[in-house]
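Colleague: no letters, just coordinates:
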């Protein structure tokens, strides 16, 4: 009835871009932060300013990764090395964690000012999953996951939440490593082979494939279906509700 293989017993959902319309909010916050830093650096060193691309750079280096990993990966692509710093660094610190904290302030401001809207099709699918008796978890790299779920009024649809806070506490490697998805399956009492992963980020799709989950569903809302498949998705949909309509 859900358009899923019969052996699937649990569904693990990414947050941004799959359940909520926050991927663009994050991309805009990353661009604001990186452009500000890159412009400051270019002015200081007398070099050309090359802006952060909110589509290409976001998808390739940042989307789906833990915040600090996103900073490291993008800076490495620009051949920029910064001190790691610590998680307590102020947002004006020129460190990996400082830039990450600067981005977090910006995204929280945008969420507070603009609110959070869930995707209606995704909510409909999750409710159908619940009615069918399948287990459900949210798996997100964001440390703000719970706040977003509450703001979108969908927190009650999920039994478990594995987010950036849990990953830090459990010392789980972030996407594209499969550890957070595997932890979600473990908490739901389900083997990876009996769980379906729903991901919108290329790094998250890679994580689903690396964890050998029973099904990896790529949610492509930005027109990159070919890339999503290349990174390991078994099925690509524009919205999870398409699975209900195809049954």
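Modeller: Yes, it's here. If you're wondering where the values come from, they're calculated on a predicted model, not measured in any experiment. Numbers count the residues shown, from 1 in each chain.
Colleague: use CA for all of it now, contacts and neighbours both
Modeller: Fine.
Colleague: what's the longest helix in the protein?
Modeller: In the chain, assigned by DSSP state H, the helix with the most residues is helix 23-45.
Colleague: ok, second structure coming up, stack it against the first:
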């Protein structure tokens, strides 16, 4: 009773926004980083300062992408190009990697100060998946995924992890490319068509569809259900608890291009 098709034997979970409530922490760190950069640039060039939008900018350009890709993609939306620099650039340097490292410093400060909370519905789902014998991996663009999983107390429920550190070491392309999810399926010893991808990011859902995974669950925390379906989600839920106990309705019903959103309360997947 996990709301999944019968052929699924493994679960590939994005971390931030799916399992843990760290998406808002990431977004706040991006806002502080980009606004500081844009403010300094406006002062130097005389251009008007236009702040980072934690709604549209985060969802379109940053969410789910590797850190450097997020920097590159957001700045490109403002017609700004920076030198790439090196992955170990200091956070004071205005390069793609330097700006990304600046964001990471801010993120870690916020995580250490405030801690990490998991979504209770996701914890319940992980327990149910383990009890049902499904394999379980985290697939995250974050280089801090190991710290976040540990801080949230999820280590006993996760069998494998593909994160930003692994992706860099193995030369895996980030989402929306499917490389990291494919690596997660490989670690669990399953074919892509046997695995379900759980994602809250548009880029992550697109990666799940591009990898021809057996099922893609979009997790809508911010009111973008239609966009998640448009990017390839088979079903969209607000919380993983909606899939428990049969609340997911007919798991074979595709949500792409039409219905397929599990609603809170008495309604089920339409």
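Modeller: Cool, got the structure. Please read these numbers as outputs of a predicted model, since none were measured by experiment.
Colleague: report the TM-score for the pair.
Modeller: After superposition, the two chains reach a TM-score (TM-score structural alignment, normalised by the length of structure 1) of 0.99; 247 aligned residues with a Cα RMSD of 0.7 Å.
Colleague: just checking, what packs against the longest helix of structure 1?
Modeller: On a contact count with 3 or more Cα pairs under 8 Å, 6 or more residues apart in numbering; DSSP states H and E, helix 23-45 of structure 1 meets helix 96-114.
Colleague: please redo it, this time with the cut-off set to 10 Å
Modeller: In terms of contacts (3 or more Cα pairs under 10 Å, 6 or more residues apart in numbering; DSSP states H and E), helix 23-45 of structure 1 is packed against helix 56-57, helix 67-77, helix 96-114.
Colleague: residues in contact with the shortest one?
Modeller: Okay, so that is helix 56-57 of structure 1. The contact list for helix 56-57 of structure 1, computed with Cα atoms under 10 Å, 6 or more residues apart in numbering, reads 27, 30, 31, 51, 62, 63, 73, 74, 77.
Colleague: what's residue 201 of structure 1 aligned with over in structure 2?
Modeller: Matched to structure 2 by TM-score structural alignment, residue 201 of structure 1 sits across from residue 201.
Colleague: tell me how many other residues crowd its match.
Modeller: With neighbours defined by other Cα atoms under 10 Å, the count for residue 201 of structure 2 comes to 31.
Colleague: which residues are in contact with it?
Modeller: Counting by Cα under 10 Å, 6+ apart, residue 201 of structure 2 has contacts 14, 16-18, 23, 58-60, 62-65, 175-176, 207, 218-221, 224, 227-228, 231.
Colleague: ok, it to residue 247 of structure 2 distance?
Modeller: 22 Å (Cα to Cα, to the nearest Å).
Colleague: format the contacts of helix 56-57 of structure 1 as TSV; extra columns: distance to residue 108 of structure 1 and neighbour count.
Modeller: Shown next, in TSV, are those (distance: Cα to Cα, whole Å; neighbours: other Cα atoms under 10 Å):
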residue	distance to residue 108 of structure 1	neighbour count
27	13	22
30	12	29
31	14	20
51	22	15
62	17	25
63	17	25
73	22	17
74	21	18
77	26	11
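Colleague: hang on, the earlier thing: and the match of residue 201 of structure 1, how far from residue 232 of structure 2?
Modeller: From residue 201 of structure 2 to residue 232 of structure 2 the distance is 11 Å (Cα to Cα).
Colleague: can you check residue 140 of structure 2 too?
Modeller: Relative to residue 232 of structure 2, and taking Cα to Cα, residue 140 of structure 2 is found at 18 Å.
Colleague: all strands for structure 2, in order.
Modeller: 10-13, 135-139, 160-162, 195-199, 215-219, 235-237 (DSSP state E).
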